[in-house]
Structure formats: structure tokens, C-alpha cells
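1. Sequence first, predicted coordinates after that:
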Amino acid sequence: MSDTVPVPVSDAVPVRGFTAGPASETVPDPATVSGPGSIAGPDTVADAVVTVVGIGADGWEGLSPAARRELHAAEVLMGSVRQLALVPESAAERVAWPSPLLPALPALIASHRGRRICVLASGDPMFHGIGTTLVRLLGADRVRVLPHPSAVSLACARLGWAVDQVEVVSLVTRPAESLHTAIHAGRRVLILSADGRTPARVAELLTTRGYGGSPMTVLERLGGTEERVISGTASGWFLSAAHDLNVVAVECRADAGTVPLPCLPGLPDEAFEHDGQLTKSEVRAVTLSRLAPVPGELLWDVGAGAGSIGIEWMRAHPANRAVAVENHPERAVRIARNASQLGVPGLKVVTGAAPAALTGLERPDAVFVGGGVTAAGMVEACWEALRPGGRLVANAVTIESETVLASRYGELGGDLIRLAVGRAAPVGGFTGWRPMMPVTIWTAVKPFPRTPGSDDA
């Protein structure tokens, strides 16, 4: 059971002038809604005070006395059609979520200004739920949250799993491929499902990845009177569709010969589809150490080739973001495929020639230039866009591109290294070293602006 399960199309209803459609109990994860004011609305929305009550499949019977009092006192009760049906009729005006919810939410809250608003949420409202969105919109001091046990807590209780030792992946608003980064032999994973078809998608993904022997358990309608548990293995999964309210538990077991794909930088070159334009594994590991991924930061991967740097940057932490800029359309398509297969389908791919293609992109925390160093204005544009404290890393394999990096090193400082890697290869009946092309790596950190009164001491 997901804490944020989409409502069937038939449940969507018109709400006070908003267009009805396939409403969802969830809104985009706050991590995917970037920038201040992303869900800003009328100024009057800031005056609203909202109480959010978590409710489970057990409905009214499972609510605490405090939660029941809030619902009794509410003048306006908001939630999905399914959630509203779990609460007995009262004097409160009932407002079912419109679709799409996110753009309508500010005006919806503002339209009930001065009234006692109570919002229903599945499980814990602050765990992939509407509570986090309301806090972003109104501020923490304008939102009161009364949580219910989350689907994760209930599932772990049924399975006897330690909550702190389980990785949770929400597929409610994300593609199934997002699961790839959590799949490691011996690990336990709980997946919040988008709908009843999610378990079958998970089973197919695990089997294709080489984890077909992994035990899978689907827990439906947790906490409700019709709770059901279905078990099997990924490769032998037999259920095409479960109930929409479900959570999937996986114990990852690798099949014989499955190559592990760790989240540390330096994945095998074979993990990427490419046409030769690929930052090789050893160089990639060093390059990423210079880029220094920090959770939540944004990278520009300029001249991305196969997209390996941007992909590994995002694999380093779920909150990391990256934009891959590639001039060749066929490579751009390949980058998207690589990102999906390696668990970061959220990688943004921009097709176009840099530096012109960089115009309008969100300001980065780090920039990697892997191709096009010699293009006029390339390094200057990347340096200008970089945030203070951000890292610019550029690689060169030709004399011409080395000359550019040497010039920039002389102008801006930083660090300049040359990396030479040799790989063992057959030489007749013996083994010898086959050298790769040496790579020059320039790293520079953009200084913070000088403040008045600072000195050189």
C-alpha cells in the first residue's frame, strides 16, 4: 500500500470551478518541484491555517481521538473521493481534489480563507504526502499534522523488518526504472506503488536486471479489513494486477553471473551504451571525485557523449540533479536510454550545441566539460553560470584542448593534473600494458564575491 495512491478515474469530480479529471491523492514529490515559489498562488493563501489528518485503510475506527476531534470541528474537509468516503458525514463542506491538483491547490486553499480547513492524507502526510506540499505552500507554522502509521511502518511490522534497515523507493510519481539504484544483493527494499500494475512492473525489472530469484511480497490494503499478502519471486511472479492500495517488499538476490552496479563512481564501461564517446571508468572516477557531488546539487554535463558523468553524479544521491547537453541527436537519445537503464530517468537531456544551448538553464553547482573545450566562449560561459563555491572540471585529450586548459589554469588557478592509465592486454602468448590516451583534468572552484571590509590577510 502506498501512502499516496492515485484515485480511479471514476472518482474524479468537479470542484468549485476546477476541471475534473483523473485525480490523485498525491502531488509531485517536493524534491521534483524546484525553486522558491514553484507552487505560489494568491497572497491570501498565506493567511490559511490547515490541519492535515493521516488516515489508513481502517478508516474512522483507526483514527486517534485527537484526529476525530479535528474532523468533527472542520468547516471544510478536503481529500480524495476514497479518503472522504472513510469519514462519516458531518456539517463540513466536502471538497474532493481536482485534477491536476498542484496548480489548483493555492487558489483552492485561498478560496476557503477564514474557515477551519482539514485535509485528509493517506498514512503519514509528511512521507511522500500532501503534508509536505502544504508546508512548502503555507509554511510550517501554518500547517498542523496529525499522522497515521505509514505504509512503510505497517509493512515492516507485518514482515518483521527493521524500518531503519530498509530502503524505501516511491514509484507513485516516478518511472519504475528509478528502482535500479536501490537494487543490490542482500538489501531489502520497500516500494510504494503507483497502482495495481506496479508489482508486475517491479518483477519484470528485477528479472531483466538479473535479480529474478528475489523474493517479492505484495501487501494490499494494509490495516484494513480486507488486508491481503501475496508472495512469490520476481521471475515467477504470477499476478498481473494487485489492488491499487499496495506496497511491494523485495529481498534482493542476484542471479549467478549478475554484475553489481554500485552507486560509487566508476561503473564498468560496459554498463553504458555508447559509440566510443565515453569517459572511461578510471578517468570517470577521478573526474567525479573532482566534481565532488553533494546531495541536492545540480550538475551540467556539457558535451555529454554517453551521459556517464551526469548519470553517475545522480546515482551518488537521490536528491542530485543533472542536465546533459549534447549536440548530436542520436547521442542525446542514447543518453536518455542509459539514464533510464541505470536508475536515473530524471536526468534532463538538452540537445544542442554549447555554449548557446546553455542559455536559460538553471544555474549549476558544478559543471563538467567533457567535449567542446575548444569551442569559442565555452569555458567562459560555464564559469560565468557557475554558482560561487561551485566546481568546474574540464577534461582534455588533444594538444589543442590542453592548450585551452593550460591558459585557463594560468588565468583562474585551480588544479591541473595529467592522468595516464594502462590496461593489461594480451601480447601474443603473454600479457602487456596497453596505454589509454592521457587525459588532462583541470579543476577550479569559483570564489565567493568579496564582501565590503574584507582584506587579503
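-> On my side now, so go ahead. Residues are numbered from 1 along each chain as shown.

2. rest of the way, CA atoms for contacts and neighbours
-> Will do.

3. As a check, name the ranges of all helices in the stretch 51-200 of the chain.
-> In the stretch 51-200 of the chain, helices defined by DSSP state H, counting those that start in this stretch lie at 65-73, 81-84, 101-110, 130-138, 151-159, 198-209, listed in chain order.

4. Could you check how far G186 is from A200?
-> For G186, the distance to A200 equals 21 Å [Cα to Cα, to the nearest Å].

5. For those two, indicate the residue with more neighbours.
-> Per other Cα atoms under 10 Å, whichever of G186 and A200 has more neighbours is A200, with 18 against 11.

6. Need the three-state assignment for the closest residue to the more buried one other than its chain neighbours.
-> Excluding its sequence neighbours, the residue lying closest to A200 (Cα to Cα, 6 or more residues apart in numbering) is S240, at 5.7 Å. Using DSSP: H, G, I helix; E, B strand; the rest coil, the three-state assignment for S240 comes out as coil.

7. if I pick S240, what's in contact with it?
-> Residues near S240 by Cα atoms under 8 Å, 6 or more residues apart in numbering: 197, 199-200.

8. now swap in L358 and tell me
-> V325.

9. do the same with N327
-> 303, 351-354.

10. Relative to V145, which of these is nearest.
-> The nearest member of the contacts of N327 to V145, counting by Cα to Cα, is T351 at 43.5 Å.

11. before we move on, back to that, could I get the contacts of S240 as a markdown table with distance to P293?
-> Converted to a markdown table, the contacts of S240 look like this (distance: Cα to Cα, whole Å):
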| residue | distance to P293 |
| --- | --- |
| R197 | 35 |
| P199 | 32 |
| A200 | 34 |
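
12. all strands for the stretch 1-150 of the chain, in order.
-> 50-55, 76-79, 93-96, 117-122, 143-146 (DSSP state E, counting those that start in this stretch).

13. what does stretch 52-67 contact?
-> Residues contacting stretch 52-67 (Cα under 8 Å, 6+ apart): 68, 83, 86-88, 118-125, 131, 143-149, 221-225.

14. Now do the end-to-end distance for that stretch.
-> End-to-end distance (Cα to Cα), stretch 52-67: 9 Å.

15. burial count for the closest residue to V294 other than its chain neighbours?
-> Using Cα to Cα, 6+ apart and skipping residues adjacent in sequence, the residue nearest V294 is N320, 7.4 Å away. By other Cα under 10 Å, 23 other residues sit near N320.

16. let's bring in a second model and compare:
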Amino acid sequence: MADSPARPWLTIVGIGEDGWDGLGAPARAAIDAAELVMGPARHLALLGEHRARMLQWPVPFADGIPLLLAERGRRVVVLASGDPFWFGAGRSLAQELGRAEWVACPTLSTFSLAAARLGWAVQDMACVPLHAAPVTRLRPDLAPGRRMVALLRDGAAVSEVAAYLRDQGFGASTLHLLEALGGPRERVRVVRADSPMPDDIAHPVAIGIDCAGEGRVLSCASGIADEWFDHDGQISKRPVRALTLSALAPRPGELLWDIGAGSGSIGIEWLLAHPANRVVALEGDPVRATRIKVNATALGVDRIDVLTGRAPDLLPHGVPDAVFIGGGLSEALLEALWARLPVGRRLVANAVTLESEALLGRWHAAKGGHLLRIDLAQAAPIGLRRGWRASYPLVQWSVTL
């Protein structure tokens, strides 16, 4: 006879502002049987008195993981906000445990409660966690008529959001201040982003943003305007960037190595293509490496890792889905990548100099793929008239290994 599966020792319980009253039967049963209940002080207070040992989860969150694992085998409950697997603690806990060790009892998330109060459809609004992230995460969704619900760390963060919206040209946005949703302290207030903010906003707080104004809006297509990026001239210009992103063909959840990243424009647009995408940028100039992080944060995609160094002496760990070479192209780099990358990975390299162009020509002849020459010219004044001002021609090699 096969062994029966082990009973999960950990129950992850989502708890709302109504505390014990809002818990379902499975969550109540798990708490009744628990030997230990862990959670933030606010959540433990919502639960009230209990015969189990209570342990406050420390800050930072990672410090609580060893404390939890030391209790393996006991009957343990971890309290989390609302739905633990929607920008909550659930994923972090599940990654540390086997699937048979835990079970989850979610309740309504703040996003669901906010939608119910505001009459917004959850599938049509952006759900943005700002409790542990910069306010610039809002940037990709800032557009007139767009609706967002953001989770904030405290009441003071509301003023930060309002100031950011004003600075971006969206001061006319309507802000719905959502305090302690689902509990006896619940309060919903409405203000404009360009108005004074209340000074008595209570935690926990979320904010519904009905975006309005004349600020700049990010395009959804690849090849956004060069003006979005701070740079020193080392940048793939908009038309070339659009062609390069098309050749790289980002797909959901993929990892890009951006080698010789310059301003980071290629990697940043890779991240803008899908929220699950990842980038490791490699840049030899420390000033440019710092600028990449600044550009990424400003455009709301701060999930970029930047390494300072030159390839092939330094290459990131792991295996990417695609590689872009925007600078530092060499025979040694191509050989190192060809030895490192598995079959099916994509590589795109851009060359401007005659030497780099010749190198790509040889590798195209040996390995196949597509070789593209890009000649661009822009209209420019010539005296009282206009003519074409040509840029340096660029050769692009794209190949799937």
C-alpha cells in the first residue's frame, strides 16, 4: 500500500480588517488547532486572544523564515493580509517549503475590496504594490482614463503618490483614499492629486487612482522616444531600437542579457514588454551603469540587475533566453556566448564599425541567421531648404542558436 500523504504542518491564513469574524471554517479550524501563530503585530491583534503561542514576524520579512522553519512539524499558522498569494507573503513562504507542507486559506484581497467599493472591474484596473517599491512603478500605467489601485506602506505615502502625479502632469487625477477596508475602521475619501492631502490617513491604506491630466504617456509599442532616457549619446536610437526589439522578440517571463548596455534602453523596453520579464545589463562604464538603474526606475521597471564590467571577462550567471550585444562586440565574446548558450536561445548584435561589420559577416556565413543593413536619414535644414542627414549605417545580425 502506498504511503498516505503527510498532513500539511503550516496553514497560511489570509486575514482581513474584520479579524476573526471574516475567517472561513477551514481557517478557523487551523487556528483552533495551532500550537503557534506567527504574523505581524497588527494581524495578531486582529485575531485577539488565543491559547496558541503568538510570535510576531520580524522586519525585514526574510528574518522570519528561519524562525518558521525551526517550527517544522508543529501545527503552525502564519497570518497574512487578505489573499496571501496576491502581492502577499504566500509566494515567499511556498518557495521555502515542499508543496505537501502547507495549505492556504485566503480571504478577500485589498484589490477586490477596493473594486467593490469603487465599482471598478478588477480585470480593467492596474494593481500596483507600492508598500515596498518606488512610486515610479506607476509610470507605465499613467494615461488619461486609466484606473489603478495601489497598496501603500502608510498614510504618508499618499502624499508621495500625489506629488509624483503632479510632477508627471497628472495632478487632475482623482484619488480615492481607502483606509482599513473591510473592518470597523473602514473609511473612503476622495481628493484630487493637486489638492492638499489629509494628515490623518490611517494604516492600512490603499489608493484608487482615476488618472487624468496632460502628462506624457508611454507608448505600448517598442521604440519609445529617446527623450524618455537620460544618456550621454550612447543609446540605440528609436528606429534602431524598434528593429532590435523586434529581432529579440521578447516573450512573457523571459530573461535578457543586455551586453554593452549604454543607457539601458534596450533592456528597459524588454521589461516594458511584459511585467514578468527580467534583464541583466552588463556595462563597463560605472557612470553609465548607474544611469541604467536611474532610467529603469524612472520608467517603473526597477527590476533590472546591472553588472559593471566587460564581456567576455564578465558574464552573468545562469542562462538567458536572449542576448543583445550593443557594445563590446568581439570574436572572443561571440565564441564565449556560443559555448555558453543552449540550442534555441536568441542572439542579436548591432555593429557600426567596418571591423565589427566584417566580424558579423563571417559569423553569419558560418552560423546562419539574418543579416540586416540599416540606413537611416532624417530631414534637416540646408540653408533655407531641407535635405537628408544620414546616420552611420548599422549592421544587425540576429540568429537562433
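-> Yep, it's here. Here the structure is a predicted model, which is why all the values come from computation and not from measurement.

17. Quick check: TM-score for this pair?
-> TM-score for the superposed chains, counting by TM-score structural alignment, normalised by the length of structure 2: 0.93, backed by 396 aligned residues with a Cα RMSD of 2.0 Å.

18. nearest to A249 of structure 1, of the strands of the stretch 1-150 of structure 1?
-> Between the strands of the stretch 1-150 of structure 1, strand 117-122 lies closest to A249 of structure 1; by Cα to Cα that is 18.9 Å.

19. between the closest one and helix 130-138, what angle do the directions make?
-> Between the axes of strand 117-122 of structure 1 and helix 130-138, defined by axes from the mean of the first three to the mean of the last three Cα atoms, to 10 degrees, the angle is 140 degrees.

20. What range does strand 117-122 of structure 1 cover in structure 2?
-> Counting by TM-score structural alignment, strand 117-122 of structure 1 lines up with residues 76-81 of structure 2.

21. And H328 of structure 1? What does it align with in structure 2?
-> Alignment note (TM-score structural alignment): H328 of structure 1 maps to D285 of structure 2.

22. can you check L291 of structure 1 too?
-> In structure 2, L291 of structure 1 lands on L248 (TM-score structural alignment).

23. Distance-wise, check that match relative to F324 of structure 2.
-> L248 of structure 2 sits 8 Å away from F324 of structure 2, taking Cα to Cα as the criterion.

24. what touches both of these two?
-> Jointly contacting L248 of structure 2 and F324 under the rule Cα under 8 Å, 6+ apart are 347-348.

25. mean shift between stretch 265-273 of structure 2 and structure 1?
-> In the superposition with structure 1, the average deviation recorded for stretch 265-273 of structure 2 is 0.7 Å (mean Cα distance after the TM-score superposition for structure 1).

26. residue range for that stretch in structure 1?
-> The aligned range for stretch 265-273 of structure 2 is 308-316, by TM-score structural alignment.

27. now stretch 296-307 of structure 2
-> Using TM-score structural alignment, stretch 296-307 of structure 2 corresponds to residues 339-350 of structure 1.

28. and the matching stretch, how far from the chain's centre?
-> Once both centres are worked out by Cα atoms, centre = their mean, to the nearest Å, stretch 339-350 of structure 1 turns out to sit 10 Å from its chain's centre.

29. which other residues reach it?
-> Residues contacting stretch 339-350 of structure 1 (Cα under 8 Å, 6+ apart): 175, 177-181, 307, 310-311, 314-315, 321-326, 332, 335-336, 357.

30. Of these, keep whichever come out buried.
-> 175, 177-181, 307, 310-311, 314-315, 321-326, 332, 335-336 (16 or more other Cα atoms under 10 Å).

31. Out of these, which sit inside strands?
-> Those of these mapping onto strands are 321-326, per DSSP state E.

32. Can you convert the residues you listed into a markdown table and add a column each for distance to E270 of structure 1?
-> Shown next, in a markdown table, are these (distance: Cα to Cα, whole Å):
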| residue | distance to E270 of structure 1 |
| --- | --- |
| R321 | 23 |
| A322 | 22 |
| V323 | 22 |
| A324 | 20 |
| V325 | 22 |
| E326 | 20 |
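
33. Report the two of the residues you listed separated the most.
-> With Cα to Cα as the measure, no two of these lie farther apart than R321 and E326, at 16.5 Å.

34. still on that earlier bit, would CSV of the helices of the stretch 51-200 of structure 1 with distance to V393 of structure 1 be doable?
-> As requested, these are exported to CSV (distance: least, Cα to Cα, whole Å):
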stretch, distance to V393 of structure 1
helix 65-73, 53
helix 81-84, 50
helix 101-110, 37
helix 130-138, 34
helix 151-159, 40
helix 198-209, 32
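
35. returning to that earlier point: what about the match of H328 of structure 1, distance to R137 of structure 2?
-> According to Cα to Cα, D285 of structure 2 stands 26 Å off from R137 of structure 2.

36. Next, format the strands of the stretch 1-150 of structure 1 as CSV and append distance to R284 of structure 1 and mean neighbour count.
-> Listed next are those as CSV, based on distance: least, Cα to Cα, whole Å; neighbours: other Cα atoms under 10 Å:
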stretch, distance to R284 of structure 1, mean neighbour count
strand 50-55, 45, 26
strand 76-79, 47, 22
strand 93-96, 50, 18
strand 117-122, 43, 26
strand 143-146, 45, 19
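
37. what about the ones you listed, which gets the closest to V379 of structure 1?
-> Among those, the nearest to V379 of structure 1 by Cα to Cα is strand 143-146 (45.7 Å).

38. average gap between that closest one and structure 2?
-> With mean Cα distance after the TM-score superposition for structure 1, strand 143-146 of structure 1 departs from structure 2 by a mean of 1.7 Å once superposed.

39. contact partners of that strand?
-> Applying Cα under 8 Å, 6+ apart, the contact partners of strand 143-146 of structure 1 are 49-54, 67, 125, 131, 134-135.

40. let's see it at 6 Å
-> By Cα atoms under 6 Å, 6 or more residues apart in numbering, the residues outside strand 143-146 of structure 1 that reach it are 49-53.

41. Could you do stretch 56-63 of structure 2 as well?
-> So stretch 56-63 of structure 2 is contacted by 38-41, 64 (Cα under 6 Å, 6+ apart).
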